[in-house]
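>>> structure of the sequence below:
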Amino acid sequence: MQRLSLPRHETRKPDFSLAMVNIVLLLVLFFIVVGAPADPAERDIRLPEVRDLPIEALPRPLLRLTSGDGLVLDGQIVARTALISAIRQGDGPQMLHLLVARDHAARAVLALSAELGAAGAQVKLVTVRSGPDGGGAP
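Model prediction:
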C-alpha cells in the first residue's frame, strides 16, 4: 500500500509593515493637528532689560560685569585676579550677586561664573523686571 502525503503548509512570518505605516501616519497626523511638538510659550526666551537701575536696592555684595569685561564690586573697580585670589584665600566674599547687561556676551558671563565658582564663591545672577512703563524695578 502506498502512502499519500499531504502537502505541507509553509509557516509564514507575520508582516508588520502595515502596522508600522499606520503608526507613522498617526504620528504625522498628530503633529499636523497639534501644530508643533512643543508649546511656543516654552520656546519664548526674554532676556532681562536694565534701565535706570537703583543700584542701592540690589542685594550685596554686588558684582557688575562691565562692557569691557571689567569688574565692579559694590561700586569699587576690582581686578579679576585679585578678586579670585581673595576668594580662594577666604578674604573675599563667599557669595556674589552678579549683574550683567542684557547684551553682554554669554560666554564671558559663563566663564566668569565658572571661574568664581571654582574659586569657592557661590554666584547668583541678579535680574531686573521692567514694568509697563519700561522702567526697571528689582
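
>>> only C-alpha atoms for contact and neighbour calcs from this point on.
OK.

>>> center of this structure, which residue is that?
Centroid check for the chain by CA atoms, centre = their mean gives I45 as the closest residue, at 9.7 Å.

>>> shouldn't that one be within a strand?
No: I45: not assigned to a strand; according to DSSP: H, G, I helix; E, B strand; the rest coil it is coil.

>>> touching the top strand by length along the chain from outside, list them.
In the chain, taking DSSP state E as the definition, the longest strand is strand 95-100. Applying CA atoms under 8 Å, 6 or more residues apart in numbering, the external contacts of strand 95-100 come out as 59-66, 109, 121-127.

>>> kindly report the same for stretch 33-47.
Residues contacting stretch 33-47 (CA under 8 Å, 6+ apart): 31, 102.

>>> mind checking how far it is from the chain centre?
15 Å (CA atoms, centre = their mean, to the nearest Å).

>>> end to end on that stretch, go ahead and measure it.
Distance across stretch 33-47, first residue to last, is 31 Å (CA to CA, to the nearest Å).

>>> same check, this time on stretch 72-86
End-to-end distance (CA to CA), stretch 72-86: 15 Å.

>>> now that stretch: buried residues?
72-73, 80, 83-84 (16 or more other CA atoms under 10 Å).

>>> which SS state does L110 fall under?
Applying three-state DSSP: L110 is helix.

>>> neighbours around it, how many?
Around L110 sit 11 other residues, with neighbours defined as other CA atoms under 10 Å.

>>> and this one, so I can compare the two:
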Amino acid sequence: MTPEKRNTLPKATRKLPLDFSLTTVNIVLLLIFFFLVSGSLVETEELSVDLAETSDLPLDRLPRPLLLMDVDDKLQLNGDAVSPDTLLATLTPLLNETTPRLHILADRDVPAGALVSLIQRPDLRGIEIKLVTLRQFKPDS
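Modelled structure (predicted):
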C-alpha cells in the first residue's frame, strides 16, 4: 500500500480557547441597566423627611423635667431660662433619685450636631434622656 491510499486522520486543527470576556461584558451591561431602571423607579417623595412642627406649645401637659432647646442655643428648663454652665445645678433637684430622667424637646431647626453635643455632655451621664416629639393637631373637617 502506498502512503497516499492509506486512510489517514485529518490534520488536527487548533482549537480556540473559550473567551469569557464577552459573557462578562454582557452581564455587567445587564447589571448597569438594572440599576439605572430600578434607581429611576424610586420617587423623590419617598426620600424626603417631614420634620416635626410645633405651634402653641402647652408646657403644662408635657413630661417634667423638660429641657427646651431653641435654634439660638438657648435652653429653658421647665419654662425658665438656663445657661449650659448652670444646667446640671438647676436640674439636680428636679430629678427623681431612683431613675433620673430628662426630657428634651428641640426645635425643628436646631442642628443635629447641637442636639447630639447636648446629649453627650459628660455632666449628664447617668441621666436617662428622652426626646419629646409633638404631633401636629389637625381638626377633622
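
>>> tell me the two of the buried residues of stretch 72-86 of the first structure that are most distant?
V72 and I84 (13.3 Å; CA to CA).

>>> all helices of the second structure, in order?
21-41, 44-47, 87-91, 112-119 (DSSP state H).

>>> which of those helices sits closest to T13 of the second structure?
Judging these by CA to CA, what sits closest to T13 of the second structure is helix 21-41, at 23.3 Å.

>>> average offset of the closest one relative to the first structure?
The superposed helix 21-41 of the second structure is, by mean CA distance after the TM-score superposition for the first structure, a mean 2.5 Å from where its aligned residues fall in the first structure.

>>> list the buried residues of that helix.
For helix 21-41 of the second structure, it's none, nothing buried (16+ other CA under 10 Å).

>>> chain center to that helix: distance?
Going by CA atoms, centre = their mean, where helix 21-41 of the second structure is centred and where its chain is centred differ by 28 Å.

>>> do the same with stretch 84-102 of the second structure
30 Å.

>>> please apply the same query to stretch 19-34 of the second structure.
Per CA atoms, centre = their mean, the centroid offset for stretch 19-34 of the second structure relative to its chain is 34 Å.

>>> and that stretch, which stretch of the first structure?
Using TM-score structural alignment, stretch 19-34 of the second structure corresponds to residues 15-30 of the first structure.

>>> now do stretch 73-84 of the second structure
Stretch 73-84 of the second structure covers residues 69-80 of the first structure once aligned (TM-score structural alignment).

>>> residues near the aligned residue in the first structure for R135 of the second structure, how many?
Using TM-score structural alignment, the equivalent of R135 of the second structure in the first structure is R129. Using other CA under 10 Å, the number of residues around R129 of the first structure comes to 15.

>>> for R129 of the first structure, what are its contacts?
48-50, 136-138.

>>> so which of those residues sit within strands?
136-137.

>>> for L59 of the second structure, give its distance to L77 of the second structure.
11 Å.

>>> D107 of the second structure now?
Counting by CA to CA - D107 of the second structure and L77 of the second structure are separated by 14 Å.

>>> centre of the chain to stretch 107-116 of the first structure, how far?
The answer for stretch 107-116 of the first structure is 14 Å, by CA atoms, centre = their mean.

>>> right, I mislabeled it, should have said stretch 43-51 of the first structure
13 Å.

>>> with stretch 132-141 of the second structure instead?
Using CA atoms, centre = their mean, the offset of stretch 132-141 of the second structure from its chain centre is 24 Å.

>>> burial of F20 of the second structure, as a residue count?
F20 of the second structure: 8 neighbours (other CA under 10 Å).

>>> I misspoke; the intended subject was H97 of the first structure.
19.

>>> try A106 of the second structure
So A106 of the second structure, with other CA under 10 Å, has 22 neighbours.
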